[in-house]
Every structure is written in structure tokens, then in C-alpha cells.
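[1] This is a predicted model, with the sequence first.
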Amino acid sequence: MTRPTPLPSDLEIASAATLRPVAEVASDLGVAPEHVEPYGRDVAKIDLAAAANEPRGKYVVVSAITPTPLGEGKTTTVVGLTQALRRLGSNAVATLRQPSMGPTFGIKGGAAGGGYSQVVPMERLNLHLTGDFHAITAAHNLLAAAVDNHLHFGNELDLDLRNITWRRVMDVNDRSLRNIVVGMGARADGLVRETGFDITAASEVMVLMTLATSYQDLRARLGRIVVGYTGEGKPVSAEDLGVAGAMAVILRDALKPNLLQTLEGGPALVHCGPFGNIATGTSSVVADQIALSHADLVVTEAGFGADMGAERFFNVKCRVGGLEPDAAVIVTTVRALKVHSGRYDIKAGRPLPESLLAENPDEVRAGLDNLRAHIEIVRAFGVSPVVAINAFPQDHDSEHEVIRELAAEMGVRCAVTRHVAEGGAGAEDLAREVLAAAEEPAAFIPTYALEDSLTDKIEAIATQVYGADGVDYAPAAARALATYENAGFGELPVVIAKTHLSISSDPSLMGAPTGWRLPVREVRANVGAGYVYAIAGDMRTMPGLSRHPNAERIELSADGTITGLS
């Protein structure tokens, strides 16, 4: 058993760190000074011209098994692994998503890593950073305002009021604004209609920023955004409304990735933050292209399990960016595998059951089907998987051994990593396995061809990735798919929104469920982002992030130093 060692809080660890000047961090990465735009002492923007060199680095994605509501440590693993790789002599860089302030002030808390595997400065990363999220919010809402302005002045494009799909966004969890009525008041205050707010991380602008490869590509994607449809079913775009150029100007600086550093002084590019349950769940293509131009090895993260984040990373992000993955890390924990035994129900915000922490290799063994499924998911893409056992102080060696036995049985590399408690030193075994896996021949194979029909793509993901027996379409979803095929959207890739708590669309089904069918109830076209978005199951069963606000746990000292941040 790993001996429990009390750790200082994440904030205490981050606050005690001595940060290197950001210019030195950029120099270590090999970015020329003229491409570095400092934002204060510790953060910089990197100009897109820094990606002009041919990619030279190996490309590794960190995914996971199906997580518990607490998460299994992908971000900490990215940071710890990057630190370990640098300790072993590799010029490695981490590329991560920026945290949304909604979850930061909700049940999830911050997202800068944890323990001695964090990206710093922690406070800036979790709170505003360089204002990218606010620029995305402004660009998104400018388009929303243009829609209502167009309706107010006569609706020349004949937008159907019952089929306007563009809502507003803000970077705060506020359930009372999910569904609202606008245009109340005087006649000059606009047309009365129903709409609502989403969180900024769920904005289509956020996703298309993630996938944009240049300013020209960003501008084109913004123009293709569909805000609604006419009475005859014709899509109406941001280009039709004449607002895409203004949106691109607002996003000019936001398209540049942000350079920060790990606790051990290595470079970390942080950019964009789409959610992994409803969108691509990856950091930006441009951040990875810049990193691959300079680093020996780039470690990036894809949201939630391999059935979600890694699938979209492979099928969407890699395709859009022309990126070739060399290896994939699958993070697993003893506690998650015990949950997949079906004997436990973990709730965020509640203490873990004492029995979950007791030594019980048989319970770990009973949950191994989930890990086995995720290994097969990664292998199906032609990429070498490495199992990372993220060790917690309450784990037992016998439980780790059960996981090692499965990895050996399946012929995949495996290592225990203790990066949270020990920093890069605790992840060196994992780093060695990743370096070896990245040297193995890779033959990247997407799940489907882009010329396949939308229904064929959805069914390929459902059957080949999720292990479903097939797909059942609600009538409205079937009609939407036919409409999108007729509108010329059929060659777009597909993103399926579903629960992250099961490989299936039912969060109560643990392990690797069989004999189930994927229920697609709604389909939307995110044309600007460049994919068709299918909603499977009841997304309302997702745990809310605003039930346990952390705002009262944040305090400032007299000089403005943050002295408390969950």
C-alpha cells in the first residue's frame, strides 16, 4: 500500500513555486522572441507564425477509462508526464484546455492540475487568463444580437422564429438563464421570442476556435455558422447576416495560444476549452501545431474517456489539423475500477465510502472490463496504448498488480504514476513507457470515411467505439439527418453528446455494457465548427456543476493575493 503523505493544498503548492520568466520558458521551447507577446511576468501569447516550421515532435494524447464524477486525473497526468519527460532529457511540452470559470466556481473547482503536477500561475489560469473566454463570449453574443436586430428590422432573410438555433452564452453557471424570453418592453426593444443562455465553453465559437488552423480558416468557419432556418428549411448563416468579419476581429488575439509553465518550469500551452461531453473536448489545433514545430514530444489531453474525448481527438481534431498521433495514455485508478464493479455509487461532494478504500483486488478485477474496452478503442485507431495507473495514497499494491496483469495479458505497456505527490520524479516510469510506445509504428485509422453518410458515421461510432448493438433514431433526429444531408452537410464528421459516466448512453450502466442500442433523440449541424452534433440519451441526467458553489471559499488578502481557491 502507498503510504499516505499529507500534501499541502494545490494553492499552497502553486503559491510557493518560483516561476521562471516566461521569455526563458519560450526560449527553452525554441520559440523566437518576435513570436512571444508577454501578458505580464508569467504568461505570454504565442503568435501563429511560430508554427511555420515542419512538425518534428512525437504526438501523445492522454485519455482515460470511463471516469467517476470526481475524474481520474488526466490533467495531472499530462503535467506530471511532461515534467517526467523533461527530466529524462526530452524537450516535451504540454498542451491543455483552459478551465471554464463556470466549473471553477462550481462543484469541479479549478483545472490547473493538482499537487506537484500543476500549471502555474494557478490563479491566472483558473480566472480569466488572457481574456480568451471573454472574447469568445463577446463574438458569440454579437451574432446573437445581430439575429435579433435582423428580426426587428423586418427579417429580410425570412428566419423562422420557431427554428432559430443560435442562443447566447456566458462563462457562469446560472440555471435560471437557460431558457428566457427576450424582446419584452417597448416596441423598440425587439421582437418577443424564446431563447436562452449556454455556458461559453459550450459555444460553437469555442469549438471552431479549437479547430481553426489559421486566421483565414477562422474567418471562414465563423461565416459558415448556421443561426437558424427559413420557413422552407434553408440555413441562414453568420455570413448572410454580415457579422462574421466583426466576430473574427474580436477573436484576433484569442486565436493565439497562451504560454504558461509547469511547476518544474517546463512549457505548457493552454488554449480553448470546449466541454468533452457535448463537444470535441480538446485543446486547439494551432497550439498543437506550434508545439509540434518545436518540441521532441507533445503531450495533450482529450476530455473524459477514450469513448468520448479520444474518439473525437482521432476522428475530428487529427483530421482537421492533419495530425498523426504516435501513442495514447489511458489513465485508470483503483477507485474507478471498483466503481465499475457495480458495487459503489460515488457522488461528487460526498465522502468516498470507507469500503471503497479497503484492500480488495477482486473488486478491481470485477471492473476491468471497462479498462479492457478502452484499450480496444484506442487500438482500433491504430495507436499504441499505455496504461497509466494514477496512484492514490489509499491504494494497495495488490490492487495495482491486478491492473498490471490485465495490461500484460493484452500486451500493452503499463506503469504506476505518483506525479501528484512526487511531481515529475513520480512519473518517470510512465515516461519511459510512453517514449517506447511513441517509437512503435503507428497506422492511424479513423472510425469512418468522411464520404460515409451521417447515419453510417453515427452507427460506426455506436457499434465500433461504444459497443452498442445499433442506433435508434427519434423521428425528429431522423428528419434532421435527412435535412442536413440535403443541405450538403453529409461529409462533416460527427460528434455524439452522451453521458461521460458510462461507455453507453445510460450513466447507470457500468463496465462495458452489451446488448444496448444508442438512442439518438436530437441532431444539430454545427457547420462553423465543422461537424454534425447528435444528442444521445437524456443529457439532463448529467450532474449539475452549480450545486456546490465554491465562491465563498475564495478570499483576498490586503494586497490582493488570493488566499483561498478550491
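    Sure thing, it's come through.
[2] make it CA atoms for all contacts and neighbour counts henceforth
    Noted.
[3] What about G273, how many residues nearby?
    Residues lying near G273 (other Cα atoms under 10 Å) number 28.
[4] what about the helix or strand where A291 lies, distance to the chain center?
    Per DSSP states H and E: A291 is located in helix 285-294. Between the centre of helix 285-294 and the centre of its host chain there is 17 Å, according to Cα atoms, centre = their mean, to the nearest Å.
[5] So which bits of that helix are buried?
    By neighbour count with 16 or more other Cα atoms under 10 Å, helix 285-294 contains the buried residues 285-294.
[6] could you dump those to CSV with distance to T130?
    Below are the buried residues of helix 285-294 laid out as CSV (distance: Cα to Cα, whole Å):
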residue, distance to T130
V285, 18
V286, 17
A287, 15
D288, 19
Q289, 20
I290, 18
A291, 19
L292, 23
S293, 23
H294, 23
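[7] Please, where are all the helices along the stretch 451-566 of the chain?
    According to DSSP state H, counting those that start in this stretch, the stretch 451-566 of the chain carries its helices in the segments 454-460, 475-486.
[8] Please compare the first structure with the one that follows:
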Amino acid sequence: MAEVKSDIEIARAASPRPIQEIGEKLAIPPESLVPFGHDKAKLSADYISSINGRPDGKLILVTAISPTPAGEGKTTTTVGLGDGLNRIGKKAAICIREPSLGPCFGMKGGAAGGGYAQVIPMEDINLHFTGDFHAITSANNLLSAMVDNHVYWGNGLEFDMRRIVWRRVMDMNDRALREIVCSLGGVSNGFPREGGFDITVASEVMAILCLATDREDLRRRLGNIVVGYRRDRSPVTAREIKADGAMTVLLDQALQPNLVQTLENNPAFIHGGPFANIAHGCNSVIATKTALKLADYVVTEAGFGADLGAEKFFDIKCRKAGLHPDAAVIVATIRAIKHHGGVAKEDLNTENLEALDKGLANLGRHLRNVAKFGVPAVVGINRFLSDTEAEIQAVKDYCAEFGVEAVLCEHWAKGSAGVEELAHKVAALADDGHAQFRTLYEDSMPLWDKLRTVCREIYGAEDAIGDKKVRQQFADYEAAGYGHFPICVAKTQYSFSTDPNLKGAPSDHVVPVREARLSAGAEFIVAICGEIMTMPGLPRTPAAEHIGLDENGEIVGLF
């Protein structure tokens, strides 16, 4: 058997083209690209404004079943499908999120695809890239510094020190920083108070950058951030702190989408990166809208399973940006389905039709859920060597019961040549015009009812529950004029429930809401459920232990 190369080895052996040539595939003039070296660039704001009047291409969402340690390959399929569409003669681009350093050095690893369906330069994309995340971190923490500085110099806005809600961020998993006490050390350091850190991808600034439509909208949203409350419970905003202008300056270049390429030299926009389990899980609106003006087909992804990423893509991103997706791909692997059927990770390479049949309930619920949004779907079976013909046929037969085709995909091993059938099916599905996109709930529905609707319709739950304090938070947000906002649920990605160990398609459970957070600038309400943390911790053996430089100065251990 031939040696299987690692993702970084495959990426390093690629033959990248100058980024201007990639831009030419979308008819982007070289002078409209702001190059970061030879293989990545940002699109200028003036050029983006100049193409606003063009018609939109077809929008295709790639989502997945609930993730497992067995792997699903959603980003890999997104990249492979983009290459596949170009292979069959379509003008296509992909839009994905930027990876976070937290999981890169933690447990998940990188997020640039895999095998022969990757975006490059892989090392740069997974590390500092064009500095967008650092700009977001800086803008977030500038606001934090200005809040504490305002209090130090007299507290003219009359902050209630117990009700400062703005948190600092960093783009790394660090459980020790979840809850802190700051301003210790005497009078010269300010007034001690409790605070905390979130990971950068959970910052409201990240969500704002990914939902803003232009520079003016960015500043408006930043100004609307609620950083704390007075004793009369009235909010204090970033605009009142006079931080919105400086934050906009820090984010001005970061707002411009990044253009890179796939291994097969096709265009890829990688911009923004909110997590789907603690944020809304989609790449930026400005990148998606720009791509739709430049390509006939745009393939984008939403984080984790369809219960989190796809629901938020539809109910938050599409609602706010006026997007109308034309088709969806639900990625599944035989291994992951068997894991949902109760098979241990070490036994997944053995054929087990009984467990497969049981685990298919997870895929089935995702199929029903996507259909509720009026978007036609196809299932992409991301093939592993251990998959048997009987198992593959069982998945195809199951999907046929829903009137959905399941297509075997081998892009990881073969690149675009292994995904031609899926590309043809998806293009036909998008071109048919059968999509009748709709959101799950109306803007006018009460906030708690919106949450209950998501829990019942998407998670299969009996209800959402919260103590008196949490319910009062929802009521207070409505009274303050935020009742029209959508709900962004922060919960585990591993289950339809809030128990990560409850696999398959659990029903009639309850979703406990621990906390509600207002994102007035991003314009949604975050419901924090179960034990989910907005600052993750590192695993017992973090990936960072195996990452380093070899004798030639090349990175090793990054995947």
C-alpha cells in the first residue's frame, strides 16, 4: 500500500500560482488586490463597492451530521466541491472561515481542509494568516481598556461596577482565564472587579465583523455594543465610551476579504471565523456577498452539525444579509454514523450494519431539519478506506426514503476527480430553482419562544428551561427593544441535546439555559446552554506538544 502523506506534506508539495492569477479567474483586476506576499491578498473596499450592482450566483451551503471523533470532513468537502464544480466547467468559488489558534494548538488541529482538498498556504492560514484575528483581539481589548480607564478617571457615565459585562479575549484555549479579578495592586491600578476572558472567536467583535456589510455598518454596530449598565439598569455603549472610531480603525483592513487558492489553483475566500458552538459559525457576509458577484456558484460552509451551523446560517446570517441559499450538502461518513449507533472509535473500521442503521437516525434528523428551511439537499458520503459496499448502499437507501440522493465522494484521496458526481448533482439542484428559503421563526416572535422553537424543531427537545434570573434577562432584552433579534444558541456540538455523550437523535430532552448575553452590535441574543464554555480549555495532551520546527526551519506536527 502506498504511503499516505500528511496534510501538511501534500500542501507543501503543491504548485501555487501568483495570487493575481487566481484573481484573474474571477476577473478581479490586479490593482484591486492588496497582496500579502505572493499567495494571498485582500480585496480592496473600493472594488467591492464597485460590483454591488451585479447579479448573484448560486449559493450552496455545506453542512454535516453531528460531529464525532471519527471525523466528517465538512471543510474538506467544501473545498473539494469547489474544485469539482470548476472541474466540470463551472465558474465557482468557495467561502470558508479562518481557523482559530485555540483548536489548532488544542485538540482539533487546523481547518484548511485535508488530503487533496485543501486551501493553501496551509501553514499561514492555520496560524497568523493576514492578521485578522489579531486585529479583532486588539479591537475587543481596546474597548476593555477604555472601559476600565473611564472608570479610573471618575466614571462619568456612572457604571455600576457590578454590571460591567464586556469581557476580554485571546485567540487561545486557556481555562485559567475564564473568570478573573482585575485591577488589583493598589489605587494606581484602578478599582478591583470581577471579569473574564473568552476566546477571540466568541467575541461580539468577531460576530460584528462577520455580519457587517461595509465600513459604515461596522462602525455603527461597534458603537451599539453594550459594555455595562448603570445602577438604574440603563445600558452603556461603546459609542458612549468613544471607542467605536478607534475600533473601526483597527478593523478596517480586517474587514476586507482574504483571497487564496485551493490545491488545484481555484479561488477561495477565507474570512472571519466565529465558532458555531458558541457563536454563529459562518464566514463573513461581505466575503459571501462579494463571491456571489464574482462567481456563478459559491460554496460555503457552516460550523459543526446542521443543528448548530446550518440553523444559524439560515436564521442569523441569511436573515440579516438577505441571502437565499439554493442548495445544501449534508456531509456524513460511514464511520461517524456508526459512532452515533454506539460503536467505539477503535471498532469503526469493521462492518456493522446494525449500528449503522441505528446511527442513521442522526442523519435523518439533519435531513428533516434542513428541509424545514425550504432548501433542497443532497448527502455527500465522505469515503474512508474501511467503508464497505453494503454500508454505502444502506446509507443511499436510507436517504432515498427522504427523497434525497446520497453521493459517494473521494475528494480527500483524488481531489476534484473524486467529487465530479457530487458537483453535477449540486449544480443541477441549485439550477432547478426549487429552493423556497424561509427562516424557522419570524422576527416578531417573543425571544423565549424563538429559543423554544429552535430547541423543539431542531434539537428534538421537549422544551427549554431556565431559572427566574435567565427568564428575566430575556424579558429585559425585549423591554429594551431587542425583541426582534434572532437567537444564537451556544451548546455542545456533539449532540442534539446538551449532553455531549448522548449520540444519535435523542428526543424529549430539555435544554437548560444557563445564561443569556446581549450582542447588541451583532444583533442577536446568545443563549448559553448546558456546560458549554466561551473560553475552551486545552486537552490532556494538546496538539501544541507535537508542533515545532525541523532542522530546515519547516513546521512539523501541524495538521
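    Thanks, I have it. All of these numbers come straight from a predicted model, not from anything done at the bench.
[9] Superposing both, give me the TM-score.
    Superposed pair, TM-score by TM-score structural alignment, normalised by the length of structure 2: 0.96. Supporting alignment: 555 aligned residues with a Cα RMSD of 1.6 Å.
[10] Longest strand of structure 2, counting residues only.
    Taking DSSP state E as the criterion, structure 2 has its longest strand at strand 510-519.
[11] so where in structure 1 does it end up aligned?
    Strand 510-519 of structure 2 corresponds to residues 517-526 in structure 1, going by TM-score structural alignment.
[12] Now that stretch on structure 2. Mean distance?
    On superposition with structure 2, the mean distance recorded for stretch 517-526 of structure 1 (mean Cα distance after the TM-score superposition for structure 1) is 1.4 Å.
[13] Please enumerate residues in contact with that stretch?
    Stretch 517-526 of structure 1 is contacted by residues 204, 225-226, 462, 468-477, 480-481, 484, 489, 504-505, 531-537 when judged by Cα atoms under 8 Å, 6 or more residues apart in numbering.
[14] are any of those buried, and which?
    The neighbour-count test (16+ other Cα under 10 Å) marks 204, 225-226, 462, 468, 470-471, 473, 477, 480-481, 484, 489, 504-505, 531-537 as buried among those.
[15] What about the equivalent of R335 of structure 1 over in structure 2, how many residues nearby?
    In structure 2, the residue paired with R335 of structure 1 is R335, using TM-score structural alignment. R335 of structure 2: 31 surrounding residues under other Cα under 10 Å.
[16] Am I right that R335 of structure 2 is in contact with E346?
    No - applying Cα atoms under 8 Å as the test, R335 of structure 2 and E346 come out as separate, 10.5 Å apart.
[17] Show me the residue at the heart of structure 2, geometrically.
    Computing the C-alpha centroid of structure 2 and ranking residues by Cα atoms, centre = their mean puts G281 first, at 2.5 Å.
[18] wait, isn't that one in contact with F313?
    Yes - between G281 of structure 2 and F313 there is a contact under Cα under 8 Å: 7.4 Å.
[19] got the contact list for the counterpart of A468 of structure 1 in structure 2?
    When structure 2 is aligned by TM-score structural alignment, A468 of structure 1 is paired with A461. The neighbourhood of A461 of structure 2, defined by Cα under 8 Å, 6+ apart, consists of 455, 497, 506-511.
[20] Roughly how far does A461 of structure 2 sit from R233 of structure 2?
    Distance of A461 of structure 2 to R233 of structure 2, computed by Cα to Cα, to the nearest Å: 34 Å.
[21] before we move on, what about D397 of structure 2?
    According to Cα to Cα, D397 of structure 2 stands 57 Å off from R233 of structure 2.
[22] So between the two, which is more surrounded?
    Taking other Cα under 10 Å, D397 of structure 2 and R233 do not tie; D397 has more neighbours (15 against 12).
[23] and the corresponding residue of structure 1 for the more buried one, how far is that from A391 of structure 1?
    Under the alignment (TM-score structural alignment), D397 of structure 2 maps onto E405 of structure 1. E405 of structure 1 sits 16 Å away from A391 of structure 1, going by Cα to Cα.
[24] Equivalent analysis for A443 of structure 1, please.
    Distance, A443 of structure 1 to A391 of structure 1, using Cα to Cα: 31 Å.
[25] Compare neighbour counts for the two and give me the winner.
    Neighbours per residue (other Cα under 10 Å) separate A443 of structure 1 from A391, with A391 holding more: 25 against 14.
[26] Quick check: that one touching R418?
    Yes - applying Cα under 8 Å as the test, A391 of structure 1 and R418 come out as touching, 5.6 Å apart.
[27] Would you map the strands across the stretch 101-250 of structure 2?
    113-114, 117-120, 159-164, 168-170, 180-182, 193-195, 197-199, 226-230, 235-237 (DSSP state E, counting those that start in this stretch).
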